[in-house]
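Visitor: Got a sequence here, can you model it:
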Amino acid sequence: MSTRTVDAVVIGAGPNGLVAANALVDAGWEVLVLEAQDTVGGAVRTAEVTAPGFRNDLFSAFYPLAAASPVIRGLELEQHGLHWLRAPDVLAHALDDGRAAVLHHDPAETAAGLDEFAGGDGDAWLELVRGWQRIRDPLLDALFTPFPPVRSGVRLLARSGVAGSLDLARLAVTPVRRLGHERFRGEGGPLLLTGNAMHADVPPDAAGSGVFGWLLAMLGQDVGFPVPQGGAGQLAAALAARVVAGGGDIETGTRVEAVEVVGGRAVGVRTQDGSRVRARHGVLADVTAPALFRDLVGLARLPHRMRRDLDRFQWDHPTFKVNWAVGRPIPWTAPGARGAGTVHLGVDLDGFVDTSADLSVGRVPERPFMLFGQMTTSDPSRSPAGTESAWAYTHVPHGTVWSDDAVAAHVERIEAAVERVAPGFRDAVVARSIQRPGDLEAANESLRGGAVNGGTSAIHQQLFFRPVPGLGRPETPVPGLFLASASAHPGGGVHGACGWNAARAALGAAGRTGAVRRALTRTAWERVLGGG
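Guide: Below you'll find the predicted structure:
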């Protein structure tokens, strides 16, 4: 048994934990990151799980939020080995009838394709793009800073005006299905918006789904859906390398068993082997809110209302994922799908609603909506020349028993959906690897039951309702303890804001205002957005 003292302990080496550690070492703190798994990265990891020479991203794969995030950009990870790549086209939605709506890098090309679905829809798309470009910077600032975003909110109001702000507020609560009907005459635009909204777990006819679809579609139009060269794990490796270069330490294979609280304040952690780490200034936890408060802190240390609210914490839908080694390019019927890094498929506009209805009543969808990743199309290093490293995932209901027969049936649904839009796909598959929801959790405990967003993205658990009503910030009821995971505002996605906000809160609580300023000047918050 040993005892060590540092300025701050970070529990978990997922992207948020590593971002938090980077912010703290930039401020001159002595930082120790403790990770239970044998490798860093959390849900940002890559491995050969199908066939030799085929590198598959095990969890997340495309990173529009990271590419746009002032946090990630400000860390200048290119100096630590990160190199972004992009597919020829951003995204396509392939329909069973052979058509595809395509999100190109050039908005004018996207617009031209949407005009083929219905005349005038291209202009409607370009209007969305112009609106995004007008408010982009203050909006991203507002999204990625602690709630309430006072300064960025003022800038957003100044940029958009009263009428524009009202339109944005309406967008924030408009269902994506309604948004598509209001803006477009044909299917193409609504397919792109709704497919992007379905990356989260918010149904297409639910309040808040519109802003998710709009945000991801506009980010795709702005920065694309980039991937790290060599695999998602290279993003985690660059974050970790930067921590170490700044003087921080990272220990993998070290499970934190408890947050130690003395006099009502978090003073350190105890690991599974009985060792203790004292923290002079703070403990930052890149774990889910239920795991932190129930398992590491203990409910007895929490206010009664928070204990009650944790009982109502809602997880997002689990994920079922299949990885493939494909011996030749995917034989898409729609030419527009061939150069897209991400392909949406399996459903038409009404099918989105059917899939969501199945999930809401606990049924595995017979015709699921799926995301399909063509990783070699984006990054040629992912597999041998002329082949494709590919994956697809679908959302499935909580509580499903994944027997061998249930797994086989769902893999059949997934591959049948691909076969409908890419005849001959099955014959091209060299090998496959299946990740059930329980497999995702076994590889990363924060993916509880296969849920990948740290809790539902529905409006009742966002902003100041995240992770429970009244928080919306990284501070917790235990002084010295900060929530740095996707369970905190602004939620899921690889953008680093949850970890960054926790680090800023820890620095502020320690009275290190000068350190806060020094850390800020090393990020794009001031260089790109003109302040936080």
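
Visitor: When you work out contacts or count neighbours from here on, use the C-alpha atoms and nothing else.
Guide: Fine.

Visitor: Would you map the helices across the stretch 351-500 of the chain?
Guide: Chain-ordered helices for the stretch 351-500 of the chain, with DSSP state H, counting those that start in this stretch as the definition, fall at 375-378, 404-421, 425-428, 437-443, 497-509.

Visitor: Between those, which one is closest to Thr174.
Guide: Closest to Thr174 of the helices of the stretch 351-500 of the chain, according to Cα to Cα: helix 497-509, at 24.7 Å.

Visitor: List the buried residues in that closest one.
Guide: If you call a residue buried by 16 or more other Cα atoms under 10 Å, then helix 497-509 has these buried ones: Ala497, Cys498, Gly499, Trp500, Asn501, Ala502, Ala503, Arg504, Ala505, Ala506, Leu507.

Visitor: Quick check: the gap between the last one and Pro15.
Guide: Think Leu507. 19 Å (Cα to Cα, to the nearest Å).

Visitor: again, but for Ala300
Guide: In this structure, Ala300 lies at 30 Å from Pro15, with Cα to Cα as the measure.

Visitor: So for those two, which residue has more residues nearby?
Guide: Here Ala300 and Pro15 are compared on neighbour count by other Cα atoms under 10 Å; more neighbours surround Pro15, at 31 against 10.

Visitor: Following up with a second sequence; could you model it the same way so I can compare the two?
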Amino acid sequence: MTGTGIETADAVVIGAGHNGLVAANLLADAGWDVLVLEATGAPGGAVRSAEVTAPGYLSDLYSSFYPLGYASPVLRGLRLDTYGLAWTHAPDVLAHVLPDGRAAVLNRDPDRSAGSMETFAPGDGQRWLDTYDDWRAISRPLVNALFTPFPPVRDGLELLGRLRTAGALRLARRLVLPSRQFGREVFRGEGAAALMASCALHTDLSPDDAGSGIYGWLLAMLGQDVGWPVPVGGAQRITDALVARLIAKGGRITYSARVDRVLIARGRAMGVRTEGGATWRARRAVLADVPAPALYLDLVGAAWLPPRLVEDLDHFRWDGSTVKVDWALDGPMPWTNPQVAGAGTVHLATDVDGLTRYAADLACGQLPEDPFLLVGQMTTADASRSPAGTESLWSYTHLPFRRNWRAEDVAAHVDRMEAVLERHAPGFKGLVRGRFVAGPADLEERNPSLVGGAVGGGTAAVYQQLFLRPVPGLGRPDTPVDRLYLASASANPGGGVHGAPGANAAQAALSRNRALTGGLYARAIGAAHRAVYR
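Guide: All right, here's what the predicted structure looks like:
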């Protein structure tokens, strides 16, 4: 606090979502005085838990299973286990249920996964193992490259060294393959192909979109390699560990402090203003864990930005809206196919063609009559989530992106979701003790970063990834305003709970501030931005 009554810090972080907390922790590790300003009354953003269905039933309010978080070198480097974070796994990672009731089951034991894929076509078991061998050969540099600033020079060179030229070209082709084509080329049966294609629909990509194949392959192979674990005691434990670590390092968090302006002088971020007129000064950097349109258009303003950047933001595309439902069940899910019972995550209930029809409805702005559901059996994955013999269940599905949804449309879609569940688990409705529905408006009201219920910070389509994310530029967290950094899922590498956007923003701020290179860094980034946006 200065003599003027203005609170100061080396860095002001806008937003206490997991990316903002990761950035704050890394800056605190470097000895910076860090202040986090959170608009709501609680930290965590989309990484939170609460009892919302019935007493004794714990629900993850937004995100839930964390293969990316578990594999992330960013979160692993923070050693959150020393702050109370522990992981647990369901007996099976994932079950994809086809329309005829058969299920392709992914287990952390590769041979068990292969056995399931083999039931759909002779030889698909070995093909699954071969695909997993391909993954293991490059997984370490590939995962590291995903979570580092673009371009990933060191990990990219290691990846190239492992693959050689021919292998690198084939990987480049795989990076842009649609998941439908990926499945056709690798497998003969529909089980493994549908499982991977449905993994791609954790984003907003259809089976026929370029790049969807690599997303499906990545999530499926992470499931094979490390599983899709959950924190013991709920997603909130990730947030609690990040907050505890930050406080232990001397960081501060102020709640109910909604930033409405980044303060800029001579093209440099000097601090922020919150609603009500309070001013918070940043001696070294401002980092924003908010969506890109909110940062640039609302908090900065077009007057401080290159006109080309403002124009490009007109083409920024959100991912789909989301409706999520949590249920407290008096017993386990009565699945018709018992193979589904042990899976933490269940995909219901379509083949690749059905996934394409579902995605086409969304692209046309229509509500799918037979929605593709992602289902989480949380007590199956973590026995602490509900009383013994019961189940804490959730499901979500995507809707076309809209800022305004009628309550009756959301309610009708929830009825469709429950009909799908009842079809594959007859008696499900009779087990429901309590229910909690979160439509797009509900999600955004509780977490302002989930604009229109979009959970990915912007589409995962190839035209808005890498150096094109959030708009054509550098693919880095630096902005045209000196000492201001984008630290949200709108920045490369995008959505998911892995902490990379926050870590990349923190690293950029540290690089800018280094005594010997700070001026050079700022001039180089400024020149690059002028070249891109002039």
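
Visitor: Need the counterpart of Met320 of the second structure in the first structure.
Guide: Careful, residue 320 of the second structure is Gly and not Met. Mapped onto the first structure by TM-score structural alignment, Gly320 of the second structure lines up with His317.

Visitor: And for its match, the neighbour number?
Guide: Close neighbours of His317 of the first structure, defined as other Cα under 10 Å, add up to 26.

Visitor: Please produce CSV containing the helices of the stretch 351-500 of the first structure, extended by distance to Pro228 of the first structure.
Guide: Rendered in CSV, the data for those read as follows (distance: least, Cα to Cα, whole Å):
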stretch, distance to Pro228 of the first structure
helix 375-378, 9
helix 404-421, 25
helix 425-428, 26
helix 437-443, 21
helix 497-509, 19
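
Visitor: mind checking which of these is nearest Arg55 of the first structure?
Guide: Shortest separation from Arg55 of the first structure across the helices of the stretch 351-500 of the first structure is recorded for helix 375-378, at 8.7 Å, computed as Cα to Cα.

Visitor: Give the aligned range of that closest one in the second structure.
Guide: The alignment of helix 375-378 of the first structure onto the second structure (TM-score structural alignment) spans residues 378-381.

Visitor: Please list the residues outside the matching stretch that contact it.
Guide: 59, 88-91, 229-230, 342-344, 385-386, 390-394 (Cα atoms under 8 Å, 6 or more residues apart in numbering).

Visitor: Then stretch 353-366 of the first structure?
Guide: Residues from elsewhere that reach stretch 353-366 of the first structure (Cα under 8 Å, 6+ apart): 203-205, 317, 367-369, 395-400, 413.

Visitor: for stretch 176-194 of the second structure, same thing?
Guide: Applying Cα under 8 Å, 6+ apart, the set of residues contacting stretch 176-194 of the second structure from outside is 96, 98, 103-104, 117, 120-121, 123-124, 127-128, 131, 174, 196-197, 200, 207-214, 216, 350-352.

Visitor: Equivalent analysis for stretch 403-414 of the second structure, please.
Guide: Applying Cα under 8 Å, 6+ apart, the set of residues contacting stretch 403-414 of the second structure from outside is Val323, Val325, Leu367, Gly439, Pro440, Ala441, Val451, Gly452, Gly453.

Visitor: And those, which is closest to Asp29 of the second structure?
Guide: Each of the contacts of stretch 403-414 of the second structure was scored against Asp29 of the second structure by Cα to Cα, and Val451 proved nearest at 31.5 Å.

Visitor: Which position in the first structure pairs with the closest one?
Guide: Matched to the first structure by TM-score structural alignment, Val451 of the second structure sits across from Arg448.

Visitor: what about the closest residue to that match other than its chain neighbours, how many neighbours?
Guide: What sits nearest to Arg448 of the first structure in space, not counting adjacent residues and going by Cα to Cα, 6 or more residues apart in numbering, is Glu441, at 5.5 Å. Burial measure for Glu441 of the first structure: 18 neighbouring residues, criterion other Cα under 10 Å.

Visitor: buried subset of the contacts of stretch 378-381 of the second structure?
Guide: Applying a neighbour-count criterion of 16+ other Cα under 10 Å, the buried members of the contacts of stretch 378-381 of the second structure are 59, 89-91, 229-230, 342-344, 385-386, 390-394.

Visitor: for these, which one is nearest Arg273 of the second structure?
Guide: Looking across those and measuring by Cα to Cα, the closest to Arg273 of the second structure is Ser59, at 34.5 Å.
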